[in-house]
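Chemist: missing the sequence, but the structure's below:
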């Protein structure tokens, strides 16, 4: 591998450190653009450390969630903490979907506060015994993070509740947001303590940790990162009210895979990305993907399942069978309707009770025959809204029991206490119908558990005396606003706000025939049993692996500050265009072809004024005035606008409407493309586009001489994109037999003649230059649009054109870091302007004396004639590195050429040394020269290694490489011996006068050439 000194040396030569050939090794994990610092706090990313390739063997998955799947309590005797697994925790069960060899590490908080003095001991114990890494949040931070931002802001907003007034939620508090970010940062630190970023997969869960991906991606650009949201994701109209909406969206987009329970939630997320970040998504082979700065963020739609084995083990308990018998006796002769919900304003418990009241009122015959048992799980929050919901629930239940109850019959039974699993399972097994009436919920697994318990187990059937062949039935009434609703096609779906409809659904459920109940139950059980938690985890893991498979085949840069950080991922051959590098290439070439796009390249895309600035006009005019240059503006705009805006540039070539019209200079006539001059298809296209313009507010039609363009940049993003897809399909169908093509670009749908493209313009210009006897040795093309890709492809293929005597220097450059056929990129139009300004400056500046290649060969003659003033040589040696690099860049940009140039330079140094006198100045200069040659010996060795690696890539034989290496080493040895000989000779030589010139005037050009060579 090239050393750091060699890397810096070559970086100065080429302007691009990535050109260094290196020994084969794993692609580094992180490549960050120098000078871009994106840290918002003390967690500065150490990119140097993160390049170290780790060597993990066993596959690991790091599961990160707000809470660890653990129970914690103090031992009464020892006062030590005792921990045990929480068997009901979803995160504990998901590891059943991984292979047995997979190591699972959990990162999260404990449900209890641990004293600071005990945290280290507890952390060690949890890591050793449970493979858990606890995050100890300070109490105040934990309160602001969880009870503050999560429960007061995110939870209500994600459930479609806006703080319209102080009585309905809290207004946004920036302090709580900062606490949320700080907590996520602590989680990130804990993950980084245990992660092997090259091999481990990280799976983050739920809305508590939505900016955690940004912190992790900032440190490890190629980290394998998945996220699953267990709550609803609101519509864009709700979500856009969140003041930190962009930071959270970008946090999720720093993942490789983002999972949702339903398509509705995913659709809302995609809509937010489109409306707020301008991102479009596409579906390929069943997978939805968002292109985010060269990375594809995949979207996964997958409802979570339950752990059936765990539930069946509870059903097999003797305590469960005993409880079932007890409940049967308690509600003998009555049909049981079951509801199990958290005490939460979004669970719709009071609406469920009102529906029960309506059912008893509309169907008096059911009074005394049905009972609604409502189990209320303890509330997770302690806000005023929870207390109000609880109060309303009790008042409604009391009202129903007072009106329709009796001393021996209560239609509503409220169980507001912690209920053990076996008791819940008993109620599930006996309920004729289960109702889940939430007004908004992420998934809700109550229906799944109900179906499994109604199916029963052989052991439970035996304990209860039920025959195994007995038919199994179940009935579900579920809200259409919960995540499991789309998966349960046999359930009766209801709008929980429609009390009458819910009451009627309950009546339908309890009066339905047994055969119908059995069919619906069987259908549900097949789905639930095959889509359990293991299936869910396995499917997500497979898709996460697929999403990350291209990580190490691309180059990555980190850009942005704070929570706006993101990673740009592009092809390994794609790099930023060095202006110094292209200017040097520009100077050493004699016939140049330059192609420039207009909008988004020389003029900003977002600019209201579309005409070029005076500075742009001046630069383009300078380039055009150079007789060595052929400059073309290639645009999709009309010829009238372009010719008017670019009128001062008389020698500029213009290709308008993607090349349908071409003009070689201001004095020449416009040429029309001979391909498909028939434009009768415009009569078909214009009425169709007019319909879409009228139906899409904010859209408009641009009529060109050869094309029609429908713009929707000012329309609603979602609707405009949808209409563009429809218009594209519509036009393709009606133009199937017409000589026209339909293309969709950025906010446009364009119809143009077949055989017209920017690529053909480039081919035509290059062909004309070759036929005119002036083949280009420099070709540059800069563009930002999809239509420019044809131009990039055309000039790249020109390298292999046999009609060109010498392969030209090719610079295909796109504007913006995005996937492209171009090899180079510039960030924006400002960078393009800098590039053109650099070329224009090189055009204006005139070199002194002879051309660089010719100047070099005057050096031996000048030395032989003795006219190398000592101060010149001393100054030149002091600037040895800069001088050397100038000469190297004049001669070659390839490592092999640089090596040859270095060897020749060493020979010239020896010639100069032998002709120097022994006066004081010359001795000082010689010492400088000796030190310089010693330094160059080191550089030669490093460069020789690079050339050797380059030749290895060309499949050279081992003998050829060995011979080349021996030859170079022999030269270095000879160079050192000659230098020592010269130094010994100088020490023994007596001073003498330098030779005098015979004709001083005739040597002036030689001395000028010598000075220019050195400086």
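Modeler: All right, it came through fine. In this text, all values refer to a predicted model and were calculated from it rather than measured experimentally.
Chemist: going forward, measure contacts and count neighbours with C-alpha atoms only.
Modeler: Noted.
Chemist: what's the neighbour count on residue 909?
Modeler: Neighbours of residue 909 under the rule other C-alpha atoms under 10 Å: 18.
Chemist: same deal with residue 56?
Modeler: Using other C-alpha under 10 Å: residue 56 sits among 12 other residues.
Chemist: repeat for residue 123
Modeler: The criterion is other C-alpha under 10 Å. On that basis, residue 123 has 16 neighbouring residues.
Chemist: that one against residue 136, yeah?
Modeler: No. Contact between residue 123 and residue 136 fails when scored by C-alpha atoms under 8 Å: they sit 9.2 Å apart.
Chemist: how about residue 884, what does it touch?
Modeler: Residue 884 makes contact with residue 902, according to C-alpha atoms under 8 Å, 6 or more residues apart in numbering.
Chemist: tell me which element it falls in.
Modeler: helix 880-891 (DSSP states H and E).
Chemist: buried residues of the longest helix seen in the chain, list them for me.
Modeler: Among the elements of type helix in the chain, defined by DSSP state H, the one spanning the most residues is helix 920-953. Neighbour-count burial for helix 920-953 flags 922-923, 925-926, 928-930, 932-934, 936-937, 939-951 (criterion: 16 or more other C-alpha atoms under 10 Å).
Chemist: hold the first one in mind and look at this next one:
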């Protein structure tokens, strides 16, 4: 058997440890035995010191021999020697006659007047000598007393003990090394076996997880990426082949094929504030949820097809527990196809960048609802810092090939320029999900030019409506030294061309979202009707975030006016408002919630009875199944936004009408109003007209309902979210060739 380098390293390390321990034990054992012999010699010397002193003072011949021979044969004591000041032996044991004399060491002890201990090899013997200076009562030196012991047993005993210990440790070390080697070899073999099994399973229908043993962890990361790419390619090929049977309708499969064909092996990076998968704790357990977001619905299929990277703020309370050392996680959890990289923000950054500048400055600035924007220098600086943090993350993910970056919404106006400055070859798109105001409204922003210059770092900027595009072009034209190409349309500037186009977003059909089946819907509908005591009453429904742009007070006022003007409908109609709390850290949002709740209480008190409340205000984060249930139950859906980029609830209501009935009341200030001419459009500020439209909707004949709903549903199906995403992908690939020539055109035009 050939040992691996790892095994040799382990064995070598253990041997070094064994030798070290043996040496330390040798030193300790030898020191202990010597100390014991020293104590024995001192005891003997102290007991023989008085007679030795008398001999030195008056040395009778007989006593000399008695003292000198007294210790012979006493264990390891060989004998003694008494020397006078002249260095002559006064008494000497016969066993020491040929080995010990009053030599220099004895004379040195006389000179120092201190005890000395010597270990010598004399005459082939290992001797231990303790030399004690002898003094009379006045302190005068008289001579020395030397006690001699055989010390050879120390070496023998230490050698024996160390030998046995060394052998024991060596055997133990070999056993440990062998066990470690066998365990590591088995672990490695198991990892390799798992890797081989996974590679074999990729050829069959069986879907085994990639190996994650510690010895193969670096390889496992690459294996997981390869797994995602192979799975995405397999699914794309399968779905594209099925999609070929369908007409020109955009589907998830067709979108995947389009993305794969357009981008190829180049990396697609999506950047948004909201993440597509969030880890939270519910009922004490960690769970993954998909935020209710049209953006997530639209872009998730694209990332799945391209095995791209989604960079977003990690806002889930349990998000940190699921990422690796690079703050990444493969998603979707059940079948990983692309990478989600989470960016961590401090509480202050989130407070100032998101709640502050994004939602107290940019949001009211772009929504013409007569709410004053709040501009703070500290919020702006935090906004810059967070944009730079996201830019660093994007650039870290850009490979050597030309990257495609799709930036989402008003949270990252500076990001396109930051990317362009460090990766001029990057193709950057920016989609703006909210309205763009008129130049006169936008110019109150203290940092208007910085925002516009940041946005122009993108190859294209997309909005929902052409009117928003026109407002943006007018704003840039009035504030920056650029040339507007109204035919393209686009903006020519020093860095090239930024095209500006409308890309009205759509929704994904409810049947593709895995919501309730017909049986489950009936069960949920009956449950809600019983819980809310709706019985056979006509149902008007609205679904909104609790935001001042949604026109909720105006809607409640119209309900009040409707019940006041048409009392025949009292007790027969119920208005249900599904309201999701939003941005509760911002004072004006908290005040808005209090205002709405006060209005609901007031209207219910004015018109309600003991067994009927005209308005049911359900404030909670409602899951998609609940939203779908109420939209399908409703006879009428009201969208009364004061300003809205598109409003996907209008489209989701239409998509939920399985029987083709129902009436949509839609604010003319929403982007969706341009597409839904068959909706009953209203001005939310005109309360009397609003109330009259509610009456028309409640009393509309079924035939008229179905005629209108049929046309709106065809619009929703044809212009769905997949078509929107496909248009963005197409625009990104087309801007690659256009940018170079456009930069040259602008440079030339400056001299004309």
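Modeler: It's in. These numbers come from a predicted model, not from an experiment.
Chemist: follow-up on the earlier one: and for the very next helix or strand once past the longest helix of the first structure, what span of the second structure is it aligned with?
Modeler: Per DSSP H and E, helix 920-953 of the first structure leads on to helix 958-988 as the next helix or strand towards the C-terminus. Alignment of helix 958-988 of the first structure against the second structure: no match, by TM-score structural alignment.
Chemist: coming back round to it: which part of the second structure matches the helix holding residue 884 of the first structure?
Modeler: The aligned range for helix 880-891 of the first structure is empty, by TM-score structural alignment.
Chemist: run through who's touching the helix or strand just after that helix.
Modeler: On the C-terminal side of helix 880-891 of the first structure, the nearest following helix or strand under DSSP H and E is helix 895-914. Contacting residues not belonging to helix 895-914 of the first structure are listed as 859-860, 863, 884, 887-888, 891-892, 926, 929, 933, 936, 940, 943-944, 946-947, 975, 978-979, 982 [C-alpha under 8 Å, 6+ apart].
Chemist: ok, residue 839 of the first structure - how many residues close by?
Modeler: Considering only other C-alpha under 10 Å, residue 839 of the first structure is surrounded by 22 other residues.
Chemist: that one -> the second structure?
Modeler: Structural alignment (TM-score structural alignment) places residue 839 of the first structure against a gap in the second structure.
Chemist: could you do residue 487 of the first structure as well?
Modeler: By TM-score structural alignment, residue 487 of the first structure lines up with residue 675 in the second structure.
Chemist: could you measure from its match over to residue 501 of the second structure?
Modeler: Residue 675 of the second structure sits 17 Å away from residue 501 of the second structure when distances are taken as C-alpha to C-alpha, to the nearest Å.
Chemist: and residue 235 of the second structure, by the same measure?
Modeler: Taking C-alpha to C-alpha as the measure, residue 235 of the second structure and residue 501 of the second structure are separated by 32 Å.
Chemist: and those two? which has more neighbours close in?
Modeler: With neighbours defined as other C-alpha under 10 Å, residue 235 of the second structure and residue 501 compare such that residue 501 has more, 22 against 16.
Chemist: looking at the first structure, name the residue matched to that one.
Modeler: Residue 501 of the second structure maps onto residue 300 in the first structure, with residues paired by TM-score structural alignment.
Chemist: ok, and the closest non-adjacent residue to its match?
Modeler: Leaving out its chain neighbours, the residue that sits closest to residue 300 of the first structure by C-alpha to C-alpha, 6 or more residues apart in numbering is residue 259, at 4.4 Å.
Chemist: could you check how many residues crowd around that neighbour?
Modeler: Neighbour tally, residue 259 of the first structure, other C-alpha under 10 Å: 22.
Chemist: same question, residue 861 of the first structure
Modeler: 11.
Chemist: returning to that earlier point: list the helices and strands the longest helix of the first structure packs on?
Modeler: Counting contacts by 3 or more C-alpha pairs under 8 Å, 6 or more residues apart in numbering; DSSP states H and E, helix 920-953 of the first structure is packed against helix 4-14, helix 870-878, helix 895-914, helix 958-988.
Chemist: kindly reformat those helices as TSV containing distance to residue 58 of the first structure.
Modeler: Listed next are these as TSV, based on distance: least, C-alpha to C-alpha, whole Å:
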stretch	distance to residue 58 of the first structure
helix 4-14	34
helix 870-878	56
helix 895-914	41
helix 958-988	37
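Chemist: out of those, which is closest to residue 508 of the first structure?
Modeler: Taking C-alpha to C-alpha, helix 4-14 is the member of these nearest to residue 508 of the first structure, at 77.8 Å.
Chemist: equivalent range in the second structure for that closest one?
Modeler: Mapping helix 4-14 of the first structure onto the second structure (TM-score structural alignment) gives no aligned residues.
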